[in-house]
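A.B. asks: Need coordinates for the following:
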Amino acid sequence: MSGTVVAVCRSATHTFSKPTRDRIRLVAGVGVEGDAHAGTTVKHRSRVARDPSQPNLRQVHLIHAELHDELRDAGYDVEPGDLGENVTTRGIDLLGLPTGTLLHLGDSAVVEVTGLRNPCTQINDFAPGLLNQVLLRGEDGRIIRKAGIMGVVRTGGEVRPGDPIKVELPPEPHRPLDRV
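C.D. replies: From the prediction side, this is the model:
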């Protein structure tokens, strides 16, 4: 299984959207160099308020460009970085990956998938009604989170648009993604 990096983004401040860049540097155990969410312990404000010593399982946020396509078809103007992701991908079913999957990005970077992004109401501040597009309830009553996945950097390196992504599944039995 393989795909492509469509865009890379980072923001030094806690903004909802992140500007696109020509490259980002991933740092092992830390995240995206220069990004407000980089660090070994949690950086998301609500999690810091609860327990600032928690490990940061959300160092890198990835969204599949196919979600942007779906949202545009539903009438929303969404581009890479708009939903706060660091890496926009194409060609990989990110939401279908098991926990512990390794994503090899570009020449050397490796991100381990830790779980699903749990979208919050800030998405509606970006575009009213958008939360209902990325946080749904299935026919069986279970919650479906479509706002991307989170990961930690295992091996650092530069990542650029156009870089290949190689998927390395963990040993079975696979554990489905849960929110982190």
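A.B. asks: Could you use CA atoms for every contact and neighbour count after this?
C.D. replies: OK.
A.B. asks: List the contacts of the helix with the most length in the chain.
C.D. replies: Under DSSP state H, the helix in the chain containing the largest number of residues is helix 65-73. For helix 65-73, contacts defined as C-alpha atoms under 8 Å, 6 or more residues apart in numbering pick out V6, D77, V78, E79, P80, T88, T89, R90, Q133, K146, A147.
A.B. asks: just checking, which of these belong to helices?
C.D. replies: Q133.
A.B. asks: Now the second one, please; I'll put the structures next to each other:
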Amino acid sequence: MAGRVVAVHTSAGHEFSKSARDAIMLREGLGVEGDAHFGATVQHRSRVAVDASQPNLRQVHLIHAELFDALREAGHVVAPGELGENITTRDVDLLALPVGARLRFGDAVVTVTGLRNPCQQINEFQPGLLKQLVTTDAEGHVIRLAGVMGIVSRTGAVAPGDTVEVELPPLPHFPLTRV
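C.D. replies: Next up, the predicted model:
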């Protein structure tokens, strides 16, 4: 499988949306240089409040651009970076990846740890958007569509237009859950 990077984003503060960049630097074991979530231990405020010593499994947030296409059809205009992702991709089925899948962006490698669990802030950004990003299937299982989270496994730069190569982990594969 191969896809491409549509856009990259960072924010030094804990704002909801992130600003577009020409390139971002991923640092092994730490995340996106210059981003508020950069660090080996948790940086998300709610998780820091519970236990600041937990490992940071949410160093990099990735969203598939196809989500924005679907949201537009549902009446929500959302641009890359506005949901707080660091990397926006196209032609990679991020939500179908198993835990431990590796995404290669040239030298940089991100290992997928789980699904983003969107919060109420999304409705403050656009009323009704949360219902589009968290749904249930016919059996009543919760479906999270707001992208995936990962850790940086190899340092390198990522820029729009870069190729995304997917490397699956050895079997058995485990489905993504929220992290």
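A.B. asks: Sketch out the strands for structure 1, chain order is fine.
C.D. replies: Here structure 1 has its strands, by DSSP state E, at 2-9, 20-21, 24-27, 31-32, 60-64, 87-90, 102-105, 109-116, 135-137, 143-145, 149-155, 157-159, 164-168.
A.B. asks: For D178 of structure 1, find the nearest of those strands.
C.D. replies: Closest approach to D178 of structure 1 among the strands of structure 1 (C-alpha to C-alpha): strand 109-116, 5.2 Å.
A.B. asks: With structure 2 overlaid, how far apart is that closest one on average?
C.D. replies: On superposition with structure 2, the mean distance recorded for strand 109-116 of structure 1 (mean C-alpha distance after the TM-score superposition for structure 1) is 0.2 Å.
A.B. asks: Not counting its own residues, what contacts that strand?
C.D. replies: By C-alpha under 8 Å, 6+ apart, strand 109-116 of structure 1 touches 26, 57-58, 60, 95, 98-105, 145, 147-159, 177-180.
A.B. asks: residues in structure 2 aligned with that strand?
C.D. replies: Aligned by TM-score structural alignment, strand 109-116 of structure 1 falls on residues 108-115 of structure 2.
A.B. asks: ok, back up a step: so which bit of structure 2 is the longest helix of structure 1 matched to?
C.D. replies: Aligning helix 65-73 of structure 1 against structure 2 (TM-score structural alignment) gives residues 65-73.
A.B. asks: buried ones in the matching stretch?
C.D. replies: For stretch 65-73 of structure 2, a neighbour-count test (16 or more other C-alpha atoms under 10 Å) marks A65, L67, F68 as buried.
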